[in-house]
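Enquirer: sequence first, predicted coordinates after that:
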Amino acid sequence: MHFVRGETVRIGQQPGGGHGSSGTVLADRVTGTGPLSAGVRRVLAYIALTKPRVIELLLVATIPTMLLADRGHADLGLILATLFGGWMGAASANTLNCVADADIDKVMKRTSKRPLAREAVPTRNAAIFGIALGLGSFAWLWWQANLLSGALVVATILFYVFVYTLGLKRRTSQNVVWGGAAGCMPVLVGWSAVTGSIAWPAVALFAVIFFWTPPHTWALAMRYKEDYRAAGVPMLPVVATEQEVTKQIVIYTWLTVLATLALVPAAGVIYAATALVAGAWFLLMAHQLYSGVRRGESVKPLRLFLQSNNYLAVVFCGLAVDAVLGWTTIGDFLS
C-alpha cells in the first residue's frame, strides 16, 4: 500500500526513464499498439490503473509486521486475507490518484502512457472502479480481520486522495513528507489485523516508512524535476537547490535509521544486527550523494532511489526472520 511511491514510477518503466523489454510490451498492450484484442487491452488498462508494481511495499511491510505482532507464530490464512484486503485498498487509492492526476499525467513525459492520460479508460469508469475497490477492501477486512483494519484502509484511501493528491501535492514542496503518511498505513493495518489494536512497535514501523519516504522520493524527483516543473508540481528538487535537497535527504535518512533502532527492544538480535548494518550502508549512500553535490560533481540520485528500496526490503526481511524464529527479544533480555 505504498501510495506515494506510486507517483514516481509507472508500470513497466525502469527507474531512470528507460524500459525493459517486458515493460515495453506491457505499455504497448495497454495503450493499444500491441497485438492483443481490444477487450484484453481494456482489462490491462484497468490493471495498470492500480499501479501493481507500486504495491510491492504492501508485501514488504505488512507480512513482517503481522509476524512481529504474533511473534513466534504465523497465521497464514489471516496474512493472505489481510494482503488481499490491503491490495484492494492500495489499488483503490492508486486508481483514484490516476483520476485526480489525469491532467498532469498528460503533461509529464514519465506518466504520459498511463491509461487516463491516453484516454484508454473513461474517467467515470475509472472513478467507479476505484470506489468499488475501496468499498470491497473495507468489507473484506472487516469480515476477515476486524473493523479497525477495515477502517484504517478507508482512512488511508481518503487521506491519500483528498489530503495528499488534491490538497498537498500541487501546493507545497513538503507534499511527500506529510502525504507519505498514507504509505505507512500497511503496518498499522497488519498489526491491527492480528491484535485488534495499535501498539508502540506498529507506531515505530510507521515512523520507519514515514521518514524513509522523503529521501526515497526526492532522489527520484531529482532526476525528473523538469517533468514536475512542467506539470506545476512543487516537488522539493524543483524549488530548492541540489545541495539543500541532498541535505534534507541526509537528515531524513538519519531519522529513518534511528526509527529502525527504536524498534530493537521489541525484536531480537537478528533484527538488531540487520538494522545496524543496513542503516550504516543507507547512511553512507546518502552522505556520498550530499558530498558529491557539495563538490560540484555529477551525481546519480537514481542510485540512492534504487538502493533505498533494497534497504527497506532488507530491514523488513530481517524483522520477518527474527519474528518467525521467536527468540527472546532484546527488551525481555534486558529487563
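Expert: Thanks, I have the structure now.

Enquirer: make it CA atoms for all contacts and neighbour counts henceforth
Expert: OK.

Enquirer: give the contact list for the nearest residue to residue 163 once chain neighbours are set aside.
Expert: Nearest non-adjacent residue to residue 163, counting by CA to CA, 6 or more residues apart in numbering: residue 179, 7.1 Å away. Taking CA atoms under 8 Å, 6 or more residues apart in numbering as the contact definition, residue 179 lies against 4, 159-160, 163-165, 168-169.

Enquirer: name the element residue 179 belongs to?
Expert: helix 175-179 (DSSP states H and E).

Enquirer: buried residues in that helix?
Expert: In terms of neighbour count (16 or more other CA atoms under 10 Å), helix 175-179 has its buried residues at 175-179.

Enquirer: list the contacts for residue 83?
Expert: 58-59, 62.

Enquirer: narrow those residues to those in helices?
Expert: Using DSSP state H, the members of the contacts of residue 83 that fall within helices are 58-59, 62.

Enquirer: in addition, the following structure is provided for comparison:
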Amino acid sequence: MASPREGGKPDVTQIVDHGVADQLTSAPVRPTSAAALARVQKAQNPGFGAVLKAYVSLTKPRIVELLLVTTVPVMFLADKGLPSLWLVLVVLVGGSLAAGAANALNCYIDRDIDQLMKRTSRRPLATHTVSPRSALIFGLTLAVVSTVLMATFTNLLATLLTAGAIAYYDLVYTMWLKRTTPQNTVWGGACGAAPVLIGWAAVTGGLSWTAWVLFAVVFLWQPPHFYALAIKFKADYARAGIPMLPVVRSLRRVGLETVIYSWLTVGASIALWPMGMTPLYGVVAVVTGALLLVEAHRLHGRARREEPLKPMRLFHWSVTYLTLLFAAVAVDVFIQ
C-alpha cells in the first residue's frame, strides 16, 4: 500500500478493503517481522496472569481513567452538591465497563493495523495473547453488562447515551472515520465527550445548556490532544495507511488547527463561568487555558519555522489541563 503523499489523500479503497476483509475473519494476521514472530511464539502458552493482564489491556485503562475525570465533577455540578453515592458508583462502574467495551471492540476491529504500528504492536491481539474471537466476545459482553447496569439503576436517557457512545466509537469512528478521513480526530471526539452528557443525564434525567457547554469543552479539547500524539507517531500511522491529519497534511497545517481548537476549547471553558460558576473556576479556566494556548502556539511556531517539534509537551499538558479544569468544576460546587 502506498503511503499518503503530503497534502493528498491515502488510497481509501485499499484501506477500507483491507480493514473490512480482516474483520470478516478471525484468522490472525501473519506477523510482519522477526520481532513480531518472537512475540507470537512467546504468547503461545501464556500463564493466567499474562492472560488476565491482556484482557485488562484490551480495555485501555488509561483512557478510561481520563473519561472518569470528567464524569464525576459533572455529576456534582448537575446535582449542585453531592449526588447519591450509589448513583455515582453505578455511573463510574457502568461508564468504565462501557468505555472498556468500546476499547476492546476497537482492538478487535483494528487488529490488522495494530500489527503494523510500533506503538500498538504489543497489544494482546497483535501478540496473539488473546484470540480475535475471545476479544470480540469480551467486548460485546462488557457492552451488554454496562448497558443493563445503566438501564437498571439510572434512566433511559443515560442508558441510550451509553449505548450510543459505544456504537459511535466502534461503528462510526473505528470502522469508518479513522480509516477514511483526516477529520477522524475531530468527529471522533463526540464519543470521548459523551461521558459528560451521561453523567449529567444520570443525575437529572435531561440535558441542559450547561451540560452541552461542558460537552463542547471536551469535544474541542480532543483535536489538540490527539494531534500531538499523531505527530509523535506520524510514521506509524503512515505505515498503516491511516489518514491522520499529520500524515496527509503539512505540520504547519496541523499546528494551525491545533491553535484554533485550543482557542475554541479555552473559549468554551470560559463560557461556562457566567453559568453559575464562582471566580475560583474562572481563574482556573483562564490560567490553565493560557498555558494550553502557550503550548499550542509553541508547537505551531516550531512547525512554521520547520524546527524539530516536541508534541508530547502539548500532549501531557493537555491531560493536566483537563484534569485541573474539571477538578475546579467539582470544587466550585461546594464553595458556592
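Expert: That came through fine. Worth saying up front: this structure is predicted, and the values here are computed from it rather than measured.

Enquirer: now the TM-score, please.
Expert: Overlay of the two chains. TM-score (TM-score structural alignment, normalised by the length of structure 1): 0.85; 296 aligned residues with a CA RMSD of 1.6 Å.

Enquirer: still on that earlier bit, from the contacts of residue 83 of structure 1, pick the one nearest residue 89 of structure 1.
Expert: residue 58 (10.3 Å; CA to CA).

Enquirer: what lines up against that closest one once you look at structure 2?
Expert: Following TM-score structural alignment, the counterpart assigned to residue 58 of structure 1 within structure 2 is residue 67.

Enquirer: if I look at its match, how far off is residue 168 of structure 2?
Expert: Note on residue 67 of structure 2: its distance to residue 168 of structure 2, by CA to CA, to the nearest Å, is 16 Å.

Enquirer: who has more neighbours, the two?
Expert: residue 67 (21 against 16; other CA atoms under 10 Å).

Enquirer: just give the nearest non-adjacent residue to residue 246 of structure 1, would you?
Expert: Nearest to residue 246 of structure 1 is residue 290, by CA to CA, 6+ apart, at 5.0 Å.

Enquirer: aligned counterpart of that neighbour in structure 2, please.
Expert: When structure 2 is aligned by TM-score structural alignment, residue 290 of structure 1 is paired with residue 300.

Enquirer: try residue 104 of structure 1
Expert: Counting by TM-score structural alignment, residue 104 of structure 1 lines up with residue 113 in structure 2.

Enquirer: which helix or which strand is home to that match?
Expert: helix 111-114.

Enquirer: please identify which helix or strand holds the residue mapped onto residue 256 of structure 1 from structure 2.
Expert: Aligned counterpart of residue 256 of structure 1 in structure 2: residue 265 (TM-score structural alignment). Assigned by DSSP H and E, residue 265 of structure 2 belongs to helix 251-271.

Enquirer: mind listing what the residue nearest to the spatial centre of structure 2 touches?
Expert: Centroid-nearest residue in structure 2: residue 192, 5.2 Å away (criterion: CA atoms, centre = their mean). By CA under 8 Å, 6+ apart, residue 192 of structure 2 lies in contact with 67, 218-219, 222.

Enquirer: just to revisit the earlier point, closest one of the contacts of residue 179 of structure 1 to residue 116 of structure 1?
Expert: Of all those, residue 165 has the smallest distance to residue 116 of structure 1: 15.8 Å, by CA to CA.

Enquirer: and residue 143 of structure 1, what pairs with it in structure 2?
Expert: Applying TM-score structural alignment, one finds that residue 143 of structure 1 aligns to residue 152 in structure 2.

Enquirer: what number of residues lie near its match?
Expert: 12.

Enquirer: any idea how far residue 87 of structure 2 is from it?
Expert: Separation of residue 152 of structure 2 from residue 87 of structure 2 (CA to CA) stands at 11 Å.

Enquirer: cool, and residue 314 of structure 2?
Expert: 35 Å.

Enquirer: same thing with residue 99 of structure 2?
Expert: Distance from residue 99 of structure 2 to residue 87 of structure 2, by CA to CA: 18 Å.

Enquirer: and those two? Which one has more around it.
Expert: Legend: neighbour count by other CA under 10 Å for residue 99 of structure 2 and residue 87, higher for residue 99 (31 against 17).

Enquirer: that one contacts residue 167, doesn't it?
Expert: No: counting by CA atoms under 8 Å, residue 167 is not a contact partner of residue 99 of structure 2; they are 10.9 Å apart.

Enquirer: quick revisit: on average, how far is the helix holding residue 113 of structure 2 from the matching bit in structure 1?
Expert: When structure 1 is overlaid, helix 111-114 of structure 2 sits 0.2 Å from its aligned residues on average, using mean CA distance after the TM-score superposition for structure 1.

Enquirer: residue contacts, the residue nearest to residue 296 of structure 2 when sequence neighbours are not counted?
Expert: Excluding its sequence neighbours, the residue lying closest to residue 296 of structure 2 (CA to CA, 6+ apart) is residue 259, at 5.3 Å. Counting by CA under 8 Å, 6+ apart, residue 259 of structure 2 touches 224, 293, 296-297, 300.

Enquirer: kindly report the same for residue 178 of structure 1.
Expert: Contacts of residue 178 of structure 1 by CA under 8 Å, 6+ apart are residue 164.

Enquirer: if we can go back for a sec, helix/strand/coil for the residue nearest to residue 246 of structure 1?
Expert: Of the three states, residue 290 of structure 1 takes helix under DSSP: H, G, I helix; E, B strand; the rest coil.

Enquirer: what about it, neighbour count?
Expert: There are 22 residues near residue 290 of structure 1, going by other CA under 10 Å.

Enquirer: equivalent analysis for residue 211 of structure 2, please.
Expert: Using other CA under 10 Å, residue 211 of structure 2 is surrounded by 21 other residues.

Enquirer: and stretch 306-326 of structure 1, how far out from the chain's middle?
Expert: What separates the centre of stretch 306-326 of structure 1 from the centre of its chain is 15 Å, taken as CA atoms, centre = their mean, to the nearest Å.

Enquirer: mind listing what's buried along that stretch?
Expert: Of the residues in stretch 306-326 of structure 1, 308, 311-324, 326 count as buried by neighbour count, 16+ other CA under 10 Å.

Enquirer: mean shift between stretch 133-144 of structure 2 and structure 1?
Expert: For stretch 133-144 of structure 2, the mean distance to aligned residues of structure 1 following superposition is 0.8 Å (mean CA distance after the TM-score superposition for structure 1).

Enquirer: mind listing what the counterpart of residue 310 of structure 2 in structure 1 touches?
Expert: Aligned counterpart of residue 310 of structure 2 in structure 1: residue 300 (TM-score structural alignment). Counting by CA under 8 Å, 6+ apart, residue 300 of structure 1 touches residue 289.
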